[in-house]
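*Asks:* My questions are about this predicted structure, shown below with the sequence.
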Amino acid sequence: MLGFFTAKPYSPKLDIKADFVSVRGGDIEKKIELFKKAYYERILYGTSTGHDAFYVVGKWDGKKHYDEIQLSKYPDIVWEGTMLNWYKVPIGNYVAITFPSFRFGSYYVVPTENYIKYKKEEIRKALEAGAVGLEFDEPEFWHRAGYSEAFKRAWEEFYGEKWVDPESSYKARYKAEKLKAYLYLKLAEEVFNFVKELNPKAECILNPHSPINYAEMFQARSSWGGITAPIALSLQIEALDSILGEVWSDTIKANFMYGGYTWVDPFFHSYLERSYFENLVNNSNKKLYHLLDPKSDDPKFDWNTYRRWFEQDTLAAFMVGATNFIVAWPERLLTTFLPPAHEPP
């Protein structure tokens, strides 16, 4: 089975004749309508689990929710991501994914009860517009986070005791990461149950990176690095139908240690990550989708390099027995030539 996700409206140039499409971004109703007119019967809605701008700055309920941003103990850096021209800028103690001015900053949030209500309302609108499933992206709580008022409140509610600095002991670190995983597991379970109430036949997909990647890659993005996510735990969610293993060109070019040396081997890295996801769903009733991306987020390379990564990544997927695929952002190759901003060969 082949699908793709996109933030663009339907275009013949974008049409890869897939079995389904997952639409993201704004004007969802319009995008769903256009893909329906192009005879796409299976249209999903894709949204992030927890990196958000509009909820935080009060665009949903008129109240600012800066106390619900994941907060670190030390100031850090963040990627400025306008048009994928990545460079690092100071962000203070907030944890964010990118900080383009036109999006007010895309913050990682603590999934509170109020935030869960916000996500349900957002998703309900997409389902009412004709989406027949949900693709729920990247349930991520950073290791360096755990200092916001929202997280402290969640700690007291979950453990029945006052918050403890996660850095104060190994026990405190374990308890902090356990709570982080629980909060995103709760978010996913409540949202997927909500989707099934609205449409019992809807497909619910969760999109984590691999634990290998969460442990290593983000050292490049943050001086503190590391992410906690409820990956294996998510299989216990009855309403969850599928996992999309987010293995792609920007994860497979990360450094890894082997035999005491640091190596970069995109094919080997992809094979290792994809093997993890194949084993994760083995003997379960969950479907596995493998992610393929024709164009990296990273703008510093030429098209021949992107093609080589794509071929190595795709080969690894076939070698682990992949049968279901979702292509990420085909518009980067077919319609919108982001950096390097010229038409691919």
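*Replies:* Now that the structure is in, tell me what you want to look at.

*Asks:* okay, CA-based contacts and neighbour counts for the rest of this
*Replies:* Fine.

*Asks:* most residues in a single helix of this protein, which one?
*Replies:* Taking DSSP state H as the criterion, the chain has its longest helix at helix 170-198.

*Asks:* So for that helix, what gets flagged as buried?
*Replies:* For helix 170-198, burial by neighbour count (16 or more other CA atoms under 10 Å) applies to 173, 176-177, 179-196.

*Asks:* cool, and stretch 257-270?
*Replies:* Of all the residues in stretch 257-270, those buried under the rule 16+ other CA under 10 Å are Pro266, Phe267, His269, Ser270.

*Asks:* roughly how far is that stretch from the heart of the chain?
*Replies:* 24 Å (CA atoms, centre = their mean, to the nearest Å).

*Asks:* just stretch 113-132 next, same as before
*Replies:* Mean-position distance between stretch 113-132 and its chain equals 17 Å (CA atoms, centre = their mean).

*Asks:* repeat for stretch 158-177
*Replies:* Chain-centre distance of stretch 158-177: 26 Å, with CA atoms, centre = their mean.

*Asks:* any residues touching that stretch, and which ones?
*Replies:* His143, Gly146, Tyr147, Lys152, Arg153, Trp155, Glu156, Leu179, Thr228 (CA atoms under 8 Å, 6 or more residues apart in numbering).

*Asks:* Please apply the same query to stretch 142-153.
*Replies:* Contacts with stretch 142-153, where a contact means CA under 8 Å, 6+ apart, come from 67-73, 95, 110, 112, 162-163, 165-166, 176-177, 224-228.

*Asks:* Geometric centre of the chain: which residue is closest?
*Replies:* In the chain, the centroid-proximal residue (CA atoms, centre = their mean) is Glu138; its distance is 2.6 Å.

*Asks:* where do the strands sit along the stretch 101-250 of the chain?
*Replies:* Assigned by DSSP state E, counting those that start in this stretch, the stretch 101-250 of the chain shows strands spanning 106-108, 133-137, 141-142, 203-207, 227-228, 242-245.

*Asks:* Presented hereafter is structure B, for comparison with structure A:
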Amino acid sequence: MVYGVGGNPSDKHKGKSFEERVQSWRERGYSTHFMTGIAWGEYQDYFTGQWDGKWHLDEGQVERSGDTIWHGHLVPYIVPTANYLKYLKEKHVKRVIDAGIDAIYLEEPEFWARAGYSGAFKREWQAYYGFPWRPQHESPENTYLSNKLKYQLYYNALKDVFTYAKEYGKSKGMNVRCYVPTHSLVNYSQWQIVSPEASLASLDCVDGYIAQVWTGTSREPNYFNGTAKERVFETAFLEYGSMESMTAPTGRKMFFLTDPIEDWPRDWVDYKKNYEATFTAQLLYPKIADYEVMPWPDRIYEGLYRVSKDSDVKAPIPRHYSTQMQVMINTLNHMPLSENTVSGSHGISVLMANSLMFQRFPTHDSYEDPQLANFYGQALPFLKRGIPVKTVHLENVSYKETLKDTKVLLMTYSNMKPLSAEGHQYIAKWVKAGGALVYSGRDEDPYQTVTEWWNTNGNHYARPLDHLLEKMGIPAGAAGGEYTYGKGTVYILRNDPKEYVLKAGGDQQLIQVVKDLYGRKSTEGLVFKNHLYLERGPYDIVAVLDEMEDAQPFTVAGPVIDLYDPTLPVLTEKVIQPGRQALLYQLKRVSDPAKPQVLASASRIYDEQVSGNSYAFVCKSPLNTTNVMRVLLPAAPRQFSVTDPTGNPVSDVKTSWDDSSHTYFFQFENHPDGMHVKVDW
């Protein structure tokens, strides 16, 4: 992905045009795609008047104080006006298509919840609603209207630009594909950002998404058992899950991003630990096997960060970490799609909706939802007990696949509201057919009474839940307890879900209710444990959860290659402690074990040749990094050779033979033009 027509700040000193940058990658054998921001970017020529002779800094997103929210020097977060979109199409999208680019990524359609006070936004309000702008801080209704507009503006913006890209590409005989790299609904809700998210999947001009989940998003603290802290693995698992469930019923393409560092300066030890956590989380979704790797490679390989938490010494990426990272990334080349499922009791789902983003800022009537606790209060009590909890999107319930595998649906309207009445008929139908719905909520938050479909146009429901209850023959404002509808069950808990996690032991009633309902749907009942385990082809993926009474480690029987260890050891067993994760190559499940093959490597393998008793290949990886490999051979090696791209033999090669696994270990320096390896036995 070549970023930005004008590059990004780290490209500036290289002085290459966009077309030269594209060509430089094509010369190395890469297919080139294009990515740029839609809510911000190096668009100073637009803001300072070079494009059309008018200054446009007044089109930035503005807070109540009158301050513009900036992404960089003369780079505001943008209110996507028609004029700005015209500039983006003419100056950027047209140029990249003319350069032969047939895949375009417009990333991060973001409107800050605290914004909404600029002249540009006020004009968009008048045009959309037909009445003058109202300050969002003055009432919940104004906040709701403000955020609905922010949501709609970026929905329209992406539809406009992508439609142009596809039509312009078609005029040149090209099939241009259009993708949206976006943070998860979980993260945007927690960070108080509004974005179109799930609704984009309904657009014909959107081919798919990149789930932008990484340590920076997943380390945002949340509450569980009365404690707020970082829970990187658990948050990443829920973030990736919300992105998968957002698109799975729609058939849209989904790439998962994972990043070995993050935007915020930390230390290399921290980056490594949390990269393993997010990487493991993404691999636990066996129906997705497309990934974005190493975003901003210059900051990964050239950035200077602290060597440890307590050190002031800054250094480039340690060799052991770059080696491990490259092993992990090259593993993704072989990560198969799988019909296998993560271990544990399946069928617990948490309902989400895009309106989760609408109620986050500002606070009204002193109603607080600390760190998105109303969401995590439904998900973490089960995930922490080894249940691979899923999220489902209210916008997708009309697809029959959405609730097909759900036994118990957890739901609240304390942190979101249904944007239409339609979803309720599908939820009611699912309950009637035998589903179990657990609704948690006091329904006292200030957004219950905003002017919306449930209290206008002949509807007179005091709160949106009452409309759903009526469909199931349950009285409005029903008290807590169990109700029957058709073959299904509705259980109402008159607690906001945040109460389950804001105090220690607060989730006990929820756990008991769900356990009871699940037991009626499943002969084996709800099984609690402290780990998640998945087999994908030859790979074992494990996460062991902490903070629970069960503090036992999880053991995987070998022989396995430990892919999170840069020495690629062969282990007779791997013991994973609570709070840690593992990615293992299970040697008992090697495909075609009689065939010589590279099982794991910190480089990418090309031009493999097997003849007689020899195996040869080329391996490529970045300069100034160390390659490690474990190669499966039919017998102990008799001799080997490693030569550099110019044909000179390499003498500094470390090797070792593991007779129990019939694998040969190599270590030598990498080269992007290819190191040539040959082994005889």
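*Replies:* Sure, I can see it. Given the structure is predicted, the values throughout are model-derived calculations rather than measurements.

*Asks:* circling back to that earlier point, for the contacts of stretch 158-177 of the first structure, which entry has the maximal number of neighbours?
*Replies:* Ranked by neighbour count (other CA atoms under 10 Å), the contacts of stretch 158-177 of the first structure have Gly146 at the top, with 28 neighbours.

*Asks:* Map that residue onto the second structure.
*Replies:* Matched by TM-score structural alignment, Gly146 of the first structure corresponds to Gly116 in the second structure.

*Asks:* Ile326 of the first structure now?
*Replies:* So Ile326 of the first structure corresponds to Glu292, using TM-score structural alignment.

*Asks:* What distance do you get for its match to Val213 of the second structure?
*Replies:* To Val213 of the second structure, Glu292 of the second structure is 10 Å away according to CA to CA, to the nearest Å.

*Asks:* What of Gly130 of the second structure?
*Replies:* 38 Å.

*Asks:* what do you get for Ala373 of the second structure?
*Replies:* 19 Å.

*Asks:* And for Leu2 of the first structure, the neighbour number?
*Replies:* 16.

*Asks:* mind checking which helix or strand Ile97 of the first structure is in?
*Replies:* Taking DSSP states H and E as the definition, one finds Ile97 of the first structure inside strand 96-98.

*Asks:* Comparing Gly130 and Val213 of the second structure, which residue is more hemmed in?
*Replies:* The neighbour comparison of Gly130 of the second structure against Val213 (other CA under 10 Å) goes to Val213, with 27 against 9.

*Asks:* The more buried one maps to what in the first structure?
*Replies:* The equivalent of Val213 of the second structure in the first structure is Val247 (alignment by TM-score structural alignment).

*Asks:* could you measure its match against Tyr289 of the first structure, distance?
*Replies:* On the measure of CA to CA, Val247 of the first structure and Tyr289 of the first structure end up 10 Å apart.

*Asks:* Just the contacts of stretch 158-177 of the first structure: which are in helices?
*Replies:* Per DSSP H, the subset of these in helices is Lys152, Arg153, Trp155, Glu156, Leu179.

*Asks:* Tell me the spacing between the first one and Ile205 of the first structure.
*Replies:* This points to Lys152 of the first structure. Distance from Lys152 of the first structure to Ile205 of the first structure, counting by CA to CA: 30 Å.

*Asks:* now do Leu272 of the first structure
*Replies:* 22 Å.

*Asks:* Those two: which is more packed in?
*Replies:* Per other CA under 10 Å, whichever of Leu272 of the first structure and Ile205 has more neighbours is Ile205, with 25 against 17.

*Asks:* Pretty sure that one sits against Ala239.
*Replies:* No. Contact criterion CA atoms under 8 Å: Ile205 of the first structure and Ala239 do not qualify, at 9.5 Å.

*Asks:* What lines up with Ser202 of the second structure in the first structure?
*Replies:* Using TM-score structural alignment, Ser202 of the second structure pairs with Gln236 in the first structure.

*Asks:* And Gln136 of the second structure, by the same measure?
*Replies:* Aligned counterpart of Gln136 of the second structure in the first structure: Pro166 (TM-score structural alignment).

*Asks:* tell me which residues of the biggest strand by length in the first structure are tucked away?
*Replies:* Looking across the first structure with DSSP state E, the single longest strand is strand 71-80. For strand 71-80 of the first structure, a neighbour-count test (16+ other CA under 10 Å) marks Leu71, Ser72, Lys73, Asp76, Ile77, Val78, Trp79, Glu80 as buried.

*Asks:* In the first structure, which residue range corresponds to stretch 326-344 of the second structure?
*Replies:* Under TM-score structural alignment, the alignment places stretch 326-344 of the second structure onto no residue of the first structure.

*Asks:* for stretch 663-671 of the second structure, that is, sorry about that
*Replies:* So stretch 663-671 of the second structure sits over no part of the first structure, by TM-score structural alignment.

*Asks:* Stretch 619-631 of the second structure now?
*Replies:* Stretch 619-631 of the second structure corresponds to no residue of the first structure when matched by TM-score structural alignment.

*Asks:* what's the span of that stretch, first residue to last?
*Replies:* End residues of stretch 619-631 of the second structure are separated by 12 Å (CA to CA).

*Asks:* how about the nearest residue to Thr228 of the first structure, chain neighbours excluded?
*Replies:* Using CA to CA, 6 or more residues apart in numbering and skipping the chain neighbours, the partner closest in space to Thr228 of the first structure is Phe141 (5.2 Å).

*Asks:* That neighbour: how many residues sit nearby?
*Replies:* By the measure other CA under 10 Å, the count of residues near Phe141 of the first structure is 27.

*Asks:* just checking, it touches Tyr214?
*Replies:* No. Between Phe141 of the first structure and Tyr214 there is no contact under CA under 8 Å: 10.1 Å.

*Asks:* Turn the ones in helices among the contacts of stretch 158-177 of the first structure into TSV, columns for distance to Lys36 of the first structure.
*Replies:* Supplementary listing: those in TSV, determined by distance: CA to CA, whole Å:
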residue	distance to Lys36 of the first structure
Lys152	45
Arg153	44
Trp155	45
Glu156	47
Leu179	41
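
*Asks:* between those, which is closest to Phe35 of the first structure?
*Replies:* Leu179 (39.7 Å; CA to CA).

*Asks:* That closest one -> the second structure?
*Replies:* Alignment note: Leu179 of the first structure maps to Leu149 in the second structure; criterion TM-score structural alignment.
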